[in-house]
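Novice: no sequence on this one, just coordinates:
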């Protein structure tokens, strides 16, 4: 099966074709994840994946990506790429051609050049137009807090305040059907070999150098052939603090169902953050899956390909984000 976050059918179709038409053997799930996510990067899915989207405070677009092998537990990841468009393929090269897990910044771009990737601009006229309108609106919204001048009305430059009252809300950065963030994907073959992957250009107008959860193992993705895998999407700055994908996979290991595991991962976050946008997709090693979400303007969509429904091998599914405040604040384990 192949399952990915958001209504990105092209990525799912590409991954499913690689997996379903292959003749088996180790690595087909890796090929499926990389090719599926690459298709989304090429198509600039939702302007949240690939080049030409989500400029930072300086107007630049940067990319994060990760791929993980559930058989060996090896990971390749990159963060803050600024010259290479194929982030997921660079992450694969980190997995296959280094003994490291994560490369970041200019050095990650240099590594990509060594591996044969060519430099290309990640900015487009559209992304620069987004940025110029944001600047004209006094840089609103932004991710600054406890600084002078007031980040609610000014573009800076900023300096730290020595005393403050922390009343900053993240509601203005809401992620939802019209403001996607990240593609994450699981591919699992008939022998329960699993790969997971992620790619994103982050949130709009972040502070340069910001890295979200997509390239953090256990944050946006995690896999273990012994039990299954989990992927997430949402407010990465909040979700990465709790490693929800790792929590969900460990819940599977403890005997929880996919539905229980996905709910438990979100509850851990909800104990500390009642206002956030997030979804957790959990698949066990047999391909049974469940999805739980919070926020997202009330619903969340994802794509699934599997032989479970022969008349609809590739399909969009949508769930309501109905977890109550009490459920979110409940103890996780």
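Specialist: All right, it came through fine. Keep in mind that what you see is a predicted model, and the values were worked out from it rather than measured.
Novice: CA only for contacts and neighbour counts going forward, please
Specialist: Will do.
Novice: how far does the longest helix along the chain sit from the chain's center?
Specialist: The single longest helix within the chain, with elements called by DSSP state H, is helix 28-43. Remark: helix 28-43 is offset 14 Å from the chain centroid, using C-alpha atoms, centre = their mean, to the nearest Å.
Novice: helix or strand right after it?
Specialist: strand 63-69 (DSSP states H and E).
Novice: Strand 63-69 and whichever helix or strand comes after that next one, what's the angle between them?
Specialist: Downstream of strand 63-69, the next assigned helix or strand under DSSP H and E is strand 75-81. Here strand 75-81 runs at an angle of 180 degrees relative to strand 63-69 (axes from the mean of the first three to the mean of the last three C-alpha atoms, to 10 degrees).
Novice: Endpoint to endpoint, stretch 109-119 covers what distance?
Specialist: End-to-end span of stretch 109-119 (C-alpha to C-alpha, to the nearest Å): 8 Å.
Novice: chain center to it: distance?
Specialist: 23 Å.
Novice: Residues contacting that stretch, please?
Specialist: Outside stretch 109-119, the residues that touch it by C-alpha atoms under 8 Å, 6 or more residues apart in numbering are 81, 82, 83, 84, 90, 93.
Novice: and the longest helix of the chain with strand 63-69, angle?
Specialist: Counting by the same axes, to 10 degrees, helix 28-43 lies at 170 degrees to strand 63-69.
Novice: ok, residues contacting helix 28-43?
Specialist: Here helix 28-43 makes contact (C-alpha under 8 Å, 6+ apart) with 8, 10-19, 22, 49-51, 67, 69, 85-89, 92, 183-189, 193-199.
Novice: in that helix, what counts as buried?
Specialist: Of all the residues in helix 28-43, those buried under the rule 16 or more other C-alpha atoms under 10 Å are 28-41, 43.
Novice: which two in the residues you listed are spaced the farthest apart?
Specialist: Within the buried residues of helix 28-43, two members stand farthest from each other by C-alpha to C-alpha: 28 and 43, at 22.5 Å.
Novice: Is it correct that residue 261 falls within a strand?
Specialist: No. Assessed with DSSP: H, G, I helix; E, B strand; the rest coil, residue 261 is helix; it does not lie in a strand.
Novice: Against residue 276, how distant is the nearest residue to it once chain neighbours are set aside?
Specialist: Nearest non-adjacent residue to residue 261, counting by C-alpha to C-alpha, 6 or more residues apart in numbering: residue 248, 4.8 Å away. Distance of residue 248 to residue 276, given as C-alpha to C-alpha: 18 Å.
Novice: then this one, side by side with the first:
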């Protein structure tokens, strides 16, 4: 009699589970398996991510929105003339023009970006205005500048004396070849990556990508750069391209990339990372698998460049992977005070 009662009890429970559709059942199981989310949280690429994270954390710790946090965060390196790969003081293209690329994406899938933007320090804020004030996702070149000026952004000369001096020195040879993990003698330490041998700058790698998870559990991301130094005029990299330099899916996670943008553009790298997380892979696994895809397509090319991915998921798990040793990223949460972490590498 006791066995019969147990059988009826478990049969009823099984019937209740079967009455759920499969997606609902899978979601219920997943919710039971997942640990409590780590939030708020902000991560960003490279060592200039430390001061950028500090600005973003001021927004997050007071209950602010992830979108506001990532904009505030990346504006810090954009305004620092000593960082010669972002915003003010960025290295020019081969014709002497400082052109900026940026994009921003929120938890609802809204996005805005600018490409080849001149004369405006905070490209990320212009990208946000594109998202919020226009029916478009991207504005480029003269049109992006016209829009920025109409929105009240001040026009400013972005080529600083230091960057102009380096450009004029480059013009003597006009050599254009990426170099990986070169020694920055002026700073007295090795940098993670330089698109060229560029003496005298404190930071000589490239993009800042930032991802945030706020207290409400929402994700946003931002990405901004002045691009490869001495590039062809009009070149646009991955930073303003959704799915290449940045991608956010509030159900799953977010990813950003850094390094030679052409490599991630060819595989929609950050979208690939997020889709791999959707399939159940951790952020680190997803970044590693995406890097492996780059290597598989062209091993010799992959050995000659640097490319890295940084990702977080809805639970606040973090992962990163790059082609070459030397990539690092900054993390800030209540559990992890603002600090740098070395990313794992394929080579």
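Specialist: Ah, there it is. Computed from a predicted model, the values in this text were never measured in an experiment.
Novice: hmm, back to that, what's the most distant pair in the contacts of stretch 109-119 of the first structure?
Specialist: Greatest spatial distance among the contacts of stretch 109-119 of the first structure (C-alpha to C-alpha): 82 and 93, at 16.8 Å.
Novice: More neighbours: those two, which one.
Specialist: residue 82 (23 against 18; other C-alpha atoms under 10 Å).
Novice: nearest residue to the more buried one other than its sequence neighbours?
Specialist: residue 62 (4.8 Å).
Novice: And residue 288 of the first structure, by the same measure?
Specialist: Distance criterion C-alpha to C-alpha, 6+ apart; nearest residue to residue 288 of the first structure, sequence neighbours excluded, is residue 258 at 7.1 Å.
Novice: The second structure: which residue goes with the one you found?
Specialist: Counting by TM-score structural alignment, residue 258 of the first structure corresponds to residue 283 in the second structure.
Novice: pretty sure that match contacts residue 309?
Specialist: No. Here residue 283 of the second structure lies out of contact with residue 309, judged by C-alpha atoms under 8 Å, at a distance of 9.6 Å.
Novice: The two: which is more packed in?
Specialist: Legend: neighbour count by other C-alpha under 10 Å for residue 283 of the second structure and residue 309, higher for residue 309 (32 against 28).
Novice: Go ahead and confirm that one touches residue 255.
Specialist: Yes. Residue 309 of the second structure is in contact with residue 255 according to C-alpha under 8 Å; the separation is 6.9 Å.
Novice: any common contacting residues for the two?
Specialist: Common contact partners of residue 309 of the second structure and residue 255 (C-alpha under 8 Å, 6+ apart): residue 270.
Novice: separation between residue 306 of the first structure and residue 40 of the first structure?
Specialist: Per C-alpha to C-alpha, residue 306 of the first structure is found 20 Å from residue 40 of the first structure.
Novice: Common neighbours of residue 283 and residue 309 of the second structure, please.
Specialist: residue 320.
Novice: Quick one: the helices in the stretch 201-347 of the second structure, in order.
Specialist: Using DSSP state H, counting those that start in this stretch, the helices of the stretch 201-347 of the second structure run over 261-265, 269-278, 283-297, 299-304.
Novice: Just give me how far the last one sits from the chain centre.
Specialist: Taking C-alpha atoms, centre = their mean, one finds the center of helix 299-304 of the second structure at 22 Å from the center of the full chain.
Novice: what helices or strands is that helix leaning on?
Specialist: On a contact count with 3 or more C-alpha pairs under 8 Å, 6 or more residues apart in numbering; DSSP states H and E, helix 299-304 of the second structure meets helix 283-297.
Novice: Relative to the first structure, what is the average displacement of the helix it packs on?
Specialist: In the superposition against the first structure, helix 283-297 of the second structure averages 1.2 Å from its aligned positions (mean C-alpha distance after the TM-score superposition for the first structure).
Novice: rewinding a little: just the buried members of the contacts of helix 28-43 of the first structure?
Specialist: Using 16+ other C-alpha under 10 Å as the burial test, the contacts of helix 28-43 of the first structure include 8, 10-16, 18-19, 49-51, 67, 69, 85-89, 92, 183-189, 193-199 as buried.
Novice: Show me those residues that map onto strands.
Specialist: Applying DSSP state E to these, the entries found in strands are 67, 69, 183-188, 194-199.
Novice: Which pair of these spans the longest distance?
Specialist: Once C-alpha to C-alpha is applied, these give 188 and 199 as the farthest pair, at 18.4 Å.
Novice: picking that back up, counterpart of the residue nearest to residue 261 of the first structure in the second structure?
Specialist: Counting by TM-score structural alignment, residue 248 of the first structure lines up with residue 273 in the second structure.
Novice: Would you agree that match is in contact with residue 290?
Specialist: Yes. Residue 273 of the second structure is within contact range of residue 290, at 6.2 Å (criterion: C-alpha under 8 Å).
Novice: Between these two, point out the one with more neighbours.
Specialist: residue 273 (33 against 26).
Novice: For the nearest residue to residue 199 of the first structure once chain neighbours are set aside, give me its contacts.
Specialist: Nearest residue to residue 199 of the first structure, sequence neighbours excluded (C-alpha to C-alpha, 6+ apart): residue 65, at 4.2 Å. Residues in contact with residue 65 of the first structure (C-alpha under 8 Å, 6+ apart) are 77, 78, 79, 87, 88, 91, 197, 198, 199, 200, 214, 215.
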